[in-house]
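1. When you get a sec, could you give me coordinates for this:
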Amino acid sequence: MATICVIGGSRYFGKLLVQRLQARGHRVTVINRGSIPPPAGVEHLVVDRDDEAALIAALGSRNFDVVVDQVCYTPVQAAIAARVFSGRTRRYVMTSTIEVYDPATAALPALPPGTPVPEETVDPATWLVRTDLPWHDAAYLQAHYAEGKRQAEAVFAQHHGFGFAAVRSAHVLGGGSQEFTGRLAHYIERITQGRQIIVHAEALPSVFIHYQELAELLEWAATATDFTGPVNASSDGPLDARALSAVVAAQAGREPLYRSVAAGEPASPFSFDRHYAMSNARAKKLGFSFSHTTDWLPGAVAEALNTSTAPTS
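-> A predicted model of the protein is given here:
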């Protein structure tokens, strides 16, 4: 049994992670700003992680075997956490994102066309950190989300105060109304309403993961292995926007309508004009077994369809 601190953990796969850890007998502490309480029996520290003095005060003398950081978006937040948790934990796991590989937001090493992107494409141990940039500005952060994640990883990787791992998640789907991004709902609404889906003429594939599988992988990263560095988290089986639409259409019983646009033009979510489907080979080598996207996507779509058509009271 381990003592585990989860920063965030109030919704979606973070909430499920907390439930999984608790069910397996771990002593769990959740840190968030208090908008959503954790399950009964989970210690809850209500504090703003951006307030370093308040975070230190809230933690008191607590130490943890592992910290799982679900809501670190900037190098400034990472620097605060690195200082605060040094000497308080032996292992720190940060939830990161496939967006770190987006070639539209950073100059990355060129790979042969269609090559699944390996973790070493973005090495946090060597990535430049700029804490002087306006990371506290919401508009700047939104426009530089991927770079914020890259630099947050870099702060932890270069800190050396604890073992650090970054879980770079593929696009997360499933959970019906819990899937708060609205990206799958975009396809469901357009297909069920007979509206066009906008796709690039040469739409390229990306990778996905079910929210339950991501929670399972985060639990594994926190408790079952001591790997360090980044690891990609994606189900087997990349899909492009048309293949995703076909799964939705099959569940909805409607034919999808498309409108093609050129590379560089705005399009529906998950229509990409650049390739950055990730390789999940490292996680497999370390011992994690992934599902195939087609194993769970039809069920996720059906759940979302039921949610979208459920009567409101």
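2. From now on I want contacts and neighbour counts done on CA atoms only, so please keep to that.
-> OK.
3. What helix or strand is Y140 located in?
-> helix 138-143 (DSSP states H and E).
4. doesn't A166 fall inside a helix?
-> No: looking at A166 with DSSP: H, G, I helix; E, B strand; the rest coil, it is strand, so not inside a helix.
5. Now the second one, please; I'll put the structures next to each other:
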Amino acid sequence: MRILVLGGTEFVGRALVLDALGRGHEVTTLNRGGNADADGAVTALRGDRREPGGLDALRGGAWDVVVDTWSREPYVVHDSVRALKGQVGRYLFVSTRSVYQYPTPAGADEGAPLTEGDPEAGRDGSEVPYPEAKRGAEIAIEQTFGDEHVHARAGLILGPWENIGRLPWWLGRLARGGDVLAPGPQDLPLQYIDARDLAAWTIGAAEQGLSGPYDLISPPGHTTMGEFLRIGAEVTGSRATLRWAAPDQLEDVAAWMELPVWIPPGPDHAGMHLSDPSKALATGLVNRPVRETVADTWAWLQSIGGEAPQRSDRPRLGLDPAKEAQILARL
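-> Predicted coordinates for the structure are as follows:
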């Protein structure tokens, strides 16, 4: 196939490009050129979709599918789908399970109620909340491409090339050793998807001609908080001692932000870590073992000097060492 990837140099976009190339597809990327384009193995076009003329480089081209990972102002996707209609056969969008109305109950699937979204939002420079931004982009795609689209609604995404700072922060903290604050309970279920598994399913969906929304996440109980941290300690060769704390001992800690990945039991946890991905599993989604994701991420970090890249539009995550020490002292 001829595949156009809007982006294609960071995290999920990079995984998509590498998977498509590995299957023998012809790949074109459009981005601002801030990072290497798969070592020259793709046709790399330049353009900033937020600027006038940002899509000019695509004029006259033709592709079987386009894969879009945009996560900010939905008007950018609105303009992209209108410009590409007639040039691409199918529009694949890497979306998010955050498009479902809060609170999303345990066991929810693609039939859960959706949040509101405006395809034109953000054009006036206003900030658009993440769920509304992704839903607005979905609506823009649906309006222009009808059934010729796929919404790959991912949950928590981890793996090599992560530029958010979740798994890299934990690996860095575990590698430093000593007493490590471990948020419990240890058997707390975690769901996530490795970016490479997300990419493999998405390119596979293009090959199969799938349509509609799919929740891309591991099955409930794929791993637990206890297994996740113990494997992290093993992989890094750390001498860390995990000091487990119950949720009621961590009320002054910002779940998800100061202790990435972790959300205490309750509605927030159910919405993030207890969903039903049966539809995607039935169409070929395969989730690699947690040890492979953790080990490969650590190997990647070591290969780049230990410091993960950080997206400029996302806050830096992780617990301040002084605050961690205070909490450990009172356990």
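6. TM between them?
-> Once superposed, the chains reach a TM-score of 0.79 (TM-score structural alignment, normalised by the length of structure 1), with 291 aligned residues with a C-alpha RMSD of 3.1 Å.
7. quick one: buried residues of the helix holding Y140 of structure 1?
-> L141 (16 or more other C-alpha atoms under 10 Å).
8. so what's H78 of structure 2 up against?
-> The contact partners of H78 of structure 2, taken as C-alpha atoms under 8 Å, 6 or more residues apart in numbering, are 119-120, 137, 140-141.
9. Out of the residues you listed, flag the one nearest to S126 of structure 2.
-> E120 (10.9 Å; C-alpha to C-alpha).
10. which position in structure 1 aligns with that closest one?
-> Using TM-score structural alignment as the criterion, E120 of structure 2 maps onto T131 of structure 1.
11. do the same with A195 of structure 2
-> Residue pairing (TM-score structural alignment): A195 of structure 2 is matched to Y211 of structure 1.
12. If I follow the layout properly, that match ends up in contact with G175?
-> Yes: look at Y211 of structure 1 against G175 with C-alpha atoms under 8 Å: they come within range, at 7.0 Å.
13. who's more crowded, the two?
-> Y211 (23 against 19; other C-alpha atoms under 10 Å).
14. Identify the residue nearest the more buried one in space, chain neighbours excluded?
-> F13 (5.3 Å; C-alpha to C-alpha, 6 or more residues apart in numbering).
15. looking at this, that neighbour is in a strand?
-> No: with three-state DSSP as the criterion, F13 of structure 1 is located in helix rather than a strand.
16. separation between it and T309 of structure 1?
-> 23 Å (C-alpha to C-alpha, to the nearest Å).
17. neighbour count winner among those two?
-> Neighbour totals were compared for F13 of structure 1 and T309, and F13 leads with 25 against 8 (other C-alpha under 10 Å).
18. Give the full set of residues in contact with that one.
-> Counting by C-alpha under 8 Å, 6+ apart, F13 of structure 1 has contacts 211-212, 214-215.
19. mind checking what it lines up with in structure 2?
-> By TM-score structural alignment, F13 of structure 1 lines up with V12.
20. again, but for A283 of structure 1
-> Per TM-score structural alignment, A283 of structure 1 is aligned with A280.
21. That match: what secondary structure?
-> helix.
22. List the residues that contact D64 of structure 2.
-> Listed by C-alpha under 8 Å, 6+ apart, the contact partners of D64 of structure 2 are 1-3, 88-90.
23. report the longest helix in structure 1, please.
-> helix 293-309 (DSSP state H).
24. Let me see the ranges of the helices in the stretch 51-200 of structure 2.
-> 74-84, 130-145, 167-176, 195-208 (DSSP state H, counting those that start in this stretch).
25. ok, average deviation of the longest one from structure 1?
-> Spelled out, that is helix 130-145 of structure 2. Average distance, helix 130-145 of structure 2 versus aligned residues of structure 1 after superposition (mean C-alpha distance after the TM-score superposition for structure 1): 2.0 Å.
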